[in-house]
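Novice: For reference, the sequence and a predicted model appear below.
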Amino acid sequence: MRVTCPIREGAQRHPEAEALRFMGQSWTYRTLDAEVARWTAALEARGVGQGDRVALLSTSHPMVTFLFWALGRVGAVFAPLNARLTSAELQPLVDAVAPRLTLALDSLGDRLSGSLSLESFPEAATASPTPLRAWEEDTPRVILFTSGTTGRPKGAVLTEGAFRASCRASAANLGAHPSPRWLGTLPLFHVGGLAMLTRTAYEGGCLLLHERFDAEAVNRAIDTEGASYASFVATTLERVLDARADRRLPDTFRFALIGGGPVPTALLTRARAAGLRALQTYGLTEACSQVTTERPDEADGRTAGPPLPGLEVRIVGTDGALLDVGQEGDVEVRGPTRMAGYWNQAEATNEALHDGWLRTRDVGVLDERGRLTLLSRRTDLIVRGGENLYPAEIEAVLANHPAIAESAVVGVPDPHWGEVPVAFVVPRPGHPLPEDLDAWCRQSLARFKVPTRFVALETLPRNAMSKVERTVLRRQAMS
C-alpha cells in the first residue's frame, strides 16, 4: 500500500489546525509543512536520498520533528541516538548504521566526531517545489537501538507501515477522538516518543512536545493546553499527582498509558480519585511500542491488558511449544507492528523472528480473558534451587508497602541455592529502610521468593529509556 506524508495531507485538509507545540511556540499543519519542506531541501542539497541513513544526537526538540518528516520525503532512514550516551558508547552505533549524514545539537556535538550542527543545518535551504513521492508501507523509516541492558544494543528497523499500524491499533483501543493531543514527554530517540509524534500526525492531532519530563509542565499541559493523552511510568504518574495536589483533571484529558513495571494499587486508586484514567501497557521497541493495553471499560490495574486490535500474543515454552492459559513462558508477538529485523544483524534477526512471530525474550502469562501479566525478562529470571523467581512478582508486593517508592529485585550467585534474590528499595521521603520488609513479603509470597537482603538506595539506576539497569544492581549486590 502506498501512502504520502501526513504533514502535507494535514496542510491540505486542515491547514490552520495546531500540529506541534513546544515551550510557547506553535506550528499549524501549514507552517509545519513549510518547515519540513525547507529541511527536505537541505537534505537534498547534501545528497541524502533513498535508503541513506541519517544519524542524530539530540534531546527532544521541534527540529527533530522537522528532520523526521523531511527524511521520509527523501526516502532516507532516521537513526536517532540516545542523548545520554558517552562518545565511546555512541561511536559503535554510528559505525553500525554508516550514515550518509550525522547531525547533533550544538550542546552535544563534542560527543560525536564529524557531526554537523542541527541548529544551522537548514539555514541556507529554501523550500523545494519537488512533488512529494509516495511511500510504500514496507519502507524502513527508523533504526532504533535497543537499550542494551542485556548486551550490545541492536538496531531495530521499523517501517512506515509499522508506525501506522501501531497508531491504528492504539486508536482502536482508546476510542475515536476528533483531534488527539499527545503529551510528548518521552524522548524522541525512544519508540514511545516517536509513537506519539507519528500518531498525532496520522490522526490530525497535536504533539505537545516537552524536552524532558517535568511534573509542573505536564500539569500545565493537562490544565491549559488540552492534553488528551500521556504516557507515564509509576514514578512519573505519582509526581504528576503530587504536583497537582490531587486536583481533579479536566474532562479534556482521557487516558494515561502506564508502562515500565508494576503500579502500586494505592497509586491507581489515587489516580482514579483525581479523574485520571490509567491503562497499564506492555510494549517493546521491536514491536513499535504498544503490544497489549488494558481496555478502557475493563481496566483494573491487575494486568497489562489483552493484545491491541490486530495484534496477537502467545506464550510458549523454552522448546517453542504453545502453553495453555495460566502457564508461564516466553511471550511472542505477531502483527503488522513487528520490526523488519535488526540492522545488518542477520543472525540476531533470525533468532528473534520466526514464522511471523517475534520472540520478545520476556516471560509472562495469559489469563482466561487473554490479558497479559509480564513476569520478567528471560535474562532477569532468578532460579533458586530449581524454582523460578520473577522479579516483577516480588516488586509488585514491595510496591504496595506504604514506605517504599520503588524497588528492583535481582538474582545473585549463591553456593547453596544457585541464585538468591536481593531487593533494592527506594524509601519514600522521610522514611528509613522499613524493618518489616521480610514479614511484609512473607504475607504474599512463598518463603523461597522472599529476598534474602533489602538494600536502601536514594534512586534506582536507570538508562535513558527509564529501564532499571539491573546489571549495575547485580554488581553492587555481589560486591
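Specialist: Ah, there it is.
Novice: Every contact and neighbour count from this point should use C-alpha atoms.
Specialist: Noted.
Novice: which residues are contacting the host helix or strand of residue 192?
Specialist: Under the criterion of DSSP states H and E, residue 192 resides in helix 191-202. Contacts with helix 191-202, where a contact means CA atoms under 8 Å, 6 or more residues apart in numbering, come from 6-7, 10, 19, 65, 144, 163-164, 166-167, 180-188, 205-207, 284-285, 288-289.
Novice: which element follows it toward the C-terminus?
Specialist: Counting by DSSP H and E, what follows helix 191-202 is strand 206-209.
Novice: Could you check how far the helix or strand following that following strand is from the centre of its chain?
Specialist: Once the chain leaves strand 206-209, the next helix or strand it forms, by DSSP H and E, is helix 215-224. For helix 215-224, the separation from the chain centroid amounts to 21 Å (computed by CA atoms, centre = their mean, to the nearest Å).
Novice: Name the residues that touch the following helix or strand past helix 215-224?
Specialist: Toward the C-terminus, helix 215-224 is succeeded by strand 229-232 as the next helix or strand (DSSP H and E). Residues from elsewhere that reach strand 229-232, judged by CA under 8 Å, 6+ apart: 180-186, 253-259.
Novice: got another, please set it beside the one above:
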Amino acid sequence: MKPRDMGVLFDECAARGSRTTVHLDRPFDLAPERGTRWTVPGLAALVRETAGMLAAAGVRPGDRVALVKQNHWDYDLLACAAVRIGAVPAQLSARLSGEALVTLLARLSPALLVTSAQVLARARREGTDPAAAAGTTLVLDAEADVPGTLGPDDVRGHPAPPPVRRGEDRPLIINHTSGTTGVPKLVTHSTRTIIGELARFESVRYPRIGVRREDTLLNANSFAHGRTFCWTASTLCLAPAEIVLVTGPDPDLADPLLRTHPPTLVEATPATYVRLRPLTERLDNPFRDVRLFVSTYDAVHPPTVRAYLTASRHRAPLWMQGWGQTETGPLTFRFHTRASTEEGRGPGSRNLGRPVPVKTRLRVVDPDTLRPVPRGRPGVVLARTRARALGYVGEEDRWAAKLLGDWWNTGDIGRLRRDGSVELLDREVDHGPGLSCLRAEDVLEERLPSALECLVLSGAEGPPLPVVVTADGHLDADAWRTATHGLPPLAAPVALTWDQVPRTDTGKVRRTVLLRQLTGTAGTGGSGRWT
C-alpha cells in the first residue's frame, strides 16, 4: 500500500488489517487520559474524533488551522484530522518565540488555532497574544480555563463530517523552516509534492534499508516539521510490528521505553542523537539490535555516528545521512559504516553523498554570476526536484528570489566532487573566506572527546569564533591547544553548556543569535541573500 489521501490514511491502514502497535513515552496531549499504547484502529478512531472536534470549532473546507503545542506525534494526527475535513493544517513549533509565533500567525490568518495553555501563557509573558491572530482558539488542556477560548469539552462528541477530497496540486499542509537565521518561512506543500514525490518513494521495502514487517521503528524527532508528516504517511503503509515515539532528548526518560522495546531502525534529529549518546555506553544498551540509523536536518559529526554504529551488535549496521530542505524534501543521501567512520578515515559529515536517483539534480554556481562552476570549485548549490513546494505563505517575493528557472537556490555553499557527491562547506550566510566552519567542527569534535558539540561562528570581522559545548561549560586549555593544531587562526574559544546555546525546534544552533549573544554584533561572514 502507498499513501494517497492523508485525511483517511489511518482508516485505510486499519481496514487493511494493520497490526502495528504504537508505544509512546508519554500520552498524547490530544488524549491524555488514554495511555501510551495504541493500535492503528484506535488511532484511526482518534483522527475521526478529532476531525469532529475541529468541525465543531467552526473549521470549514479551505480554512487554515494552526497547530502549536508541546512536541508529540499528535501533531500529525491533528494535521490528518484537519485534512480530512478539507482544511489546511499549519504545524508550528511551540519553541518559537512569542514574537516569531504571532508573525507567522499573522501571515496565516488561521480560522482556528489549536494550542495549549502553556504556549499561550509563555507568549503572553513575552508580550504577545497568539489567540488574537486566529478566528477561534481551542486549548487542548481539559483542566485549563482560558477566557475567550474553547476547551475540549466544548467541541468533543461531534461526529466527523464525510472526508473532503482535494486535488493533487492544491495546498495540503504548511510547515515552517528551521529558522536558524531569523523568523522561519512558511512552506506550503501539496499532495503531489510531499506525498506523491516523497512519501510514496519511501513506501517501498528496499533491500537492507527498507522497513520490514517485524521491525521496531524508533522516531525521536521534532513532530512540528514536514519530515515527520511524510514519515507518518510512509511508515503507516509499511506496517512495521512496532513504532516507538520519543518526544524529548533526556536519556534517562527515554531509556526505560527503549529497553522495553529495543528498536531495529532509528530516526532522530542530530541534536537528539547527541543527547541520547550516553545510552550507547550503558550495559545492555537499547541500540544493540539496530541495523539502520537515519539522520536528517543537520550535519552529524563522525564521533556521534561512530558511537551508535559501535553500540549496535548487528553484523553490518548502516547510518543513512540525508540532506534536504523543507522546501524540497531530501536532495542527497549517503551511508556510513563502522569502517568509514574510523578516526582519520572518510570525508566526515561534510560529504552529503549523491543526489537521490531519478528524483534530484544538483548544480553549483558562482554566487555572484549564478553561472555553473567546474567540478571541485565551491559555489552556491542549486537543486532541481519535482518535490519542490508551492511557495512561501506571505513572502512571495522571497520565494521568487530563490528560483532560477527550474532550479532552487539552497543557500548552501558546497562543491560537486568527481564521484558525483556533494561536499557541503557552510550555509552561505555563515561562510567566511579561507575556512569551512563545518570542516573545522569535524576536526575539533574528533580531537575533543569531552565536547558534546563544537561550533565555529564566522563573523563579519576578526577570526572565526569557536564555541565548545560541554557537560559543565568548562574547557581544558591544554586540550584546546592540541585540538587546534594545524587549523586556520581562530579566536579564543568560548565554553558553554548545552542549555546556554540558542536552538531551533530540531536542535539546530541559531548561529546568528549565538554570535550576537557572544559578541554583541550580528554581522556574518556571508551575504545572507538566500536565507
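Specialist: Looks like it came in fine. Everything numeric here is computed off the predicted structure, so don't read it as measured data.
Novice: mind listing what's buried in the helix holding residue 192 of structure 1?
Specialist: Judged by neighbour count (16 or more other CA atoms under 10 Å), helix 191-202 of structure 1 contains these buried residues: 191-202.
Novice: picking up where we left off before, just the ones of the contacts of helix 191-202 of structure 1 in strands?
Specialist: Here DSSP state E is the test, and these give 19, 144, 181-184, 206-207, 284, 289 as lying in strands.
Novice: the helices in the stretch 301-450 of structure 1, which residues?
Specialist: Assigned helices in the stretch 301-450 of structure 1, in chain order: 346-352, 391-399, 437-442 (criterion: DSSP state H, counting those that start in this stretch).
Novice: just so I know, which of the ones you listed lies nearest residue 237 of structure 1?
Specialist: For residue 237 of structure 1, the closest of the helices of the stretch 301-450 of structure 1 is helix 391-399, at 13.8 Å, according to CA to CA.
Novice: Run the chain-centre distance for the closest one.
Specialist: Taking CA atoms, centre = their mean, the mean C-alpha location of helix 391-399 of structure 1 is offset from the chain mean by 21 Å.
Novice: Which stretch of structure 2 lines up against that helix?
Specialist: Correspondence between helix 391-399 of structure 1 and structure 2 is established over residues 437-445, with TM-score structural alignment as the criterion.
Novice: mean shift of the matching stretch relative to structure 1?
Specialist: On superposition with structure 1, the mean distance recorded for stretch 437-445 of structure 2 (mean CA distance after the TM-score superposition for structure 1) is 1.2 Å.
Novice: Show me what residue 234 of structure 2 aligns to in structure 1.
Specialist: Correspondence of residue 234 of structure 2 to structure 1, assessed by TM-score structural alignment: residue 199.
Novice: Neighbour count and distance to residue 100 of structure 1 added to the ones in strands among the contacts of helix 191-202 of structure 1, as TSV?
Specialist: Output for these, formatted as TSV (neighbours: other CA atoms under 10 Å; distance: CA to CA, whole Å):
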residue	neighbour count	distance to residue 100 of structure 1
19	28	29
144	25	17
181	30	34
182	27	32
183	28	32
184	29	28
206	29	31
207	28	29
284	15	28
289	25	27
